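Colleague: This is the structure alone, sequence omitted:
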């Protein structure tokens, strides 16, 4: 499967926003965005300072793709599904992205970043409603239970991530149960207010509706 393999700090600098692609490292002094919050590349002074409407819309779409770790084809599928669904297209789009299993694993604090959470899912360290699920893009529903496998290797990886994150990023639509084996419950479907990154979905809709 195609994936981005370049430096992720470059994506934050390009999008002009801290996307927390390296987990807790992004909160440390080592964060490249804090040290160099200018777009990557040379000859910055020669570039035009004013962006076009298309450029602003494209950057907003790219920011969402980089934030959730998806590629263009996946994003288009999500947008087409959101367009066909009832309700506001932008709100439905963000809800679909937040409902990804790898995102839920990350928001529960089981993975320090979305890429780490995706790897946990791909390697079979978590279960969905008691069943093995290795698909990071699987959509969770209200009432679903995401549980870490009761194996030493799985528990060690997740507890190390929990120690790093400190449980700070758990949103309202998720809850963690008090048990020896880390477990989270999806209390409701997520909405735009549950997204931790400010996103102007209207810009994305205008771009994708061209």
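Modeller: Structure's in. What do you need? It should be emphasised that the depicted structure is a prediction, and the values quoted were computed from it without experimental measurement.

Colleague: can we go C-alpha only for contacts and neighbour counts from here?
Modeller: Fine.

Colleague: Surely residue 62 touches residue 15?
Modeller: Yes: applying C-alpha atoms under 8 Å, one finds residue 62 in contact with residue 15, separated by 7.3 Å.

Colleague: okay, these two: which has more neighbours?
Modeller: Neighbours around residue 62 and residue 15, counted as other C-alpha atoms under 10 Å, are more numerous at residue 15. The numbers are 22 against 19.

Colleague: my read: that one touches residue 59, true?
Modeller: Yes: under the contact definition of C-alpha under 8 Å, residue 15 touches residue 59, with a separation of 6.3 Å.

Colleague: The residue sitting furthest away from the middle of the chain and residue 11: what is the separation?
Modeller: Among residues of the chain, the one most distant from the C-alpha centroid is residue 46; the distance is 33.3 Å, by C-alpha atoms, centre = their mean. Computed with C-alpha to C-alpha, to the nearest Å, the distance linking residue 46 and residue 11 is 21 Å.

Colleague: Ok, residue 100 next?
Modeller: As for residue 100, its distance to residue 11 is 21 Å (criterion: C-alpha to C-alpha).

Colleague: ranges for the strands of the chain?
Modeller: In the chain, the strands defined using DSSP state E lie at 126-128, 131-132, 145-148, 174-176, 183-186.

Colleague: Now render the ones you listed as TSV, adding mean neighbour count and distance to residue 202.
Modeller: Shown next, in TSV, are the strands of the chain (neighbours: other C-alpha atoms under 10 Å; distance: least, C-alpha to C-alpha, whole Å):
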stretch	mean neighbour count	distance to residue 202
strand 126-128	22	33
strand 131-132	12	37
strand 145-148	23	32
strand 174-176	18	26
strand 183-186	22	27
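
Colleague: Second structure follows, compare the two:
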């Protein structure tokens, strides 16, 4: 399964946004781009560079590679409604993302590992595809042999209620979640501008 294997902290510093809990700590100490000239890089950023940076933010944030991200965009274009909103909704419906949103893991990378290792089920059936698109009403729960893992229990205990969105209903005691509804764009609080991504691909 293809995935990014580089340093997410370096990418976070380059893009100026924390893409993981670990990267958040690094950005607090070094809020500038990596490399010898990271602190001195200034100057006007071109329109294309801004659009590209927003695309990179979304790609790395949701943990998808270029080809997969472009396919999401093509699907968003083919759907009714605002393309940018559709793109965000498709990414938010990913199985690994919803597992992260539910608080089962402190990061999307960790959530992706839970899914790909076959620890979770959707509506009673094992699903190990991180990109699987959830539908409203889908029930997520751990397989019997994967229940009450220390890492999951710890993540749920640490996850504040405010971090779990209203469109994911979580039963912490049973380690179970329901994907209540596909979120509207205003319900997704992330540091990116998807409209710039649409403009980039529209050229």
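Modeller: Perfect, thanks for sending it. Just so it is clear, the model here is predicted, and its values are computed rather than measured.

Colleague: Put one on top of the other, what's the TM-score?
Modeller: Laid over one another, the chains give 0.92 as their TM-score (TM-score structural alignment, normalised by the length of the second structure), with 202 aligned residues with a C-alpha RMSD of 1.8 Å.

Colleague: Was I right to think residue 172 of the second structure contacts residue 156?
Modeller: Yes: under the criterion of C-alpha under 8 Å, residue 172 of the second structure is in contact with residue 156, at a separation of 6.6 Å.

Colleague: which of the two has more neighbours?
Modeller: Neighbours per residue (other C-alpha under 10 Å) separate residue 172 of the second structure from residue 156, with residue 156 holding more: 21 against 15.

Colleague: Could you find the counterpart of the more buried one in the first structure?
Modeller: Aligning on TM-score structural alignment places residue 156 of the second structure opposite residue 162 in the first structure.

Colleague: which non-adjacent residue is nearest its match?
Modeller: If the residues on either side of it in the chain are set aside, residue 162 of the first structure comes closest to residue 109, at 5.5 Å by C-alpha to C-alpha, 6 or more residues apart in numbering.

Colleague: Neighbours of whatever residue of the second structure lines up with that neighbour, how many?
Modeller: For residue 109 of the first structure, the equivalent position in the second structure is taken to be residue 103, counting by TM-score structural alignment. Applying the criterion other C-alpha under 10 Å, we find 29 residues in the vicinity of residue 103 of the second structure.

Colleague: Tell me the counterpart of residue 81 of the first structure in the second structure.
Modeller: Match for residue 81 of the first structure (TM-score structural alignment): residue 75.

Colleague: From residue 66 of the first structure, how far out is the residue farthest from the centre of the first structure?
Modeller: Separation of residue 46 of the first structure from residue 66 of the first structure (C-alpha to C-alpha): 26 Å.

Colleague: For the spatially most central residue of the first structure, give me its contacts.
Modeller: For the first structure, the residue whose C-alpha lies nearest the mean C-alpha position (C-alpha atoms, centre = their mean) is residue 68; its distance is 3.2 Å. Residues in contact with residue 68 of the first structure, defined by C-alpha atoms under 8 Å, 6 or more residues apart in numbering, are 97, 103, 114.

Colleague: counterpart of it in the second structure?
Modeller: Checking with TM-score structural alignment, residue 68 of the first structure has residue 62 as its match.

Colleague: which residues touch residue 15 of the second structure?
Modeller: Going by C-alpha under 8 Å, 6+ apart, residue 15 of the second structure touches 33, 53, 56, 57.

Colleague: The first one maps to what in the first structure?
Modeller: For residue 33 of the second structure, the aligned position in the first structure is occupied by residue 39, per TM-score structural alignment.

Colleague: can you check the second one too?
Modeller: Aligned against the first structure by TM-score structural alignment, residue 53 of the second structure finds its counterpart in residue 59.

Colleague: check contacts around whatever residue of the first structure lines up with residue 197 of the second structure.
Modeller: Taking TM-score structural alignment for the superposition, residue 197 of the second structure sits opposite residue 204 in the first structure. With C-alpha under 8 Å, 6+ apart as the criterion, the residues that contact residue 204 of the first structure are 57, 58, 60, 61, 90.

Colleague: Out of the residues you listed, give me the two with the largest separation.
Modeller: By the measure C-alpha to C-alpha, the contacts of residue 204 of the first structure have their two most distant members at 58 and 90, which lie 15.1 Å apart.

Colleague: Would you map the helices across the first structure?
Modeller: In the first structure, helices defined by DSSP state H lie at 8-15, 32-35, 53-68, 72-84, 89-98, 101-107, 114-122, 152-165, 201-208, listed in chain order.

Colleague: which parts of the shortest one are buried?
Modeller: Read it as helix 32-35 of the first structure. Buried residues in helix 32-35 of the first structure, counted by 16 or more other C-alpha atoms under 10 Å: 32, 33.

Colleague: residues making contact with it?
Modeller: For helix 32-35 of the first structure, with C-alpha under 8 Å, 6+ apart as the criterion, the contacting residues are 9, 12, 13, 17, 18, 26, 29.

Colleague: Fine by me, thanks again.
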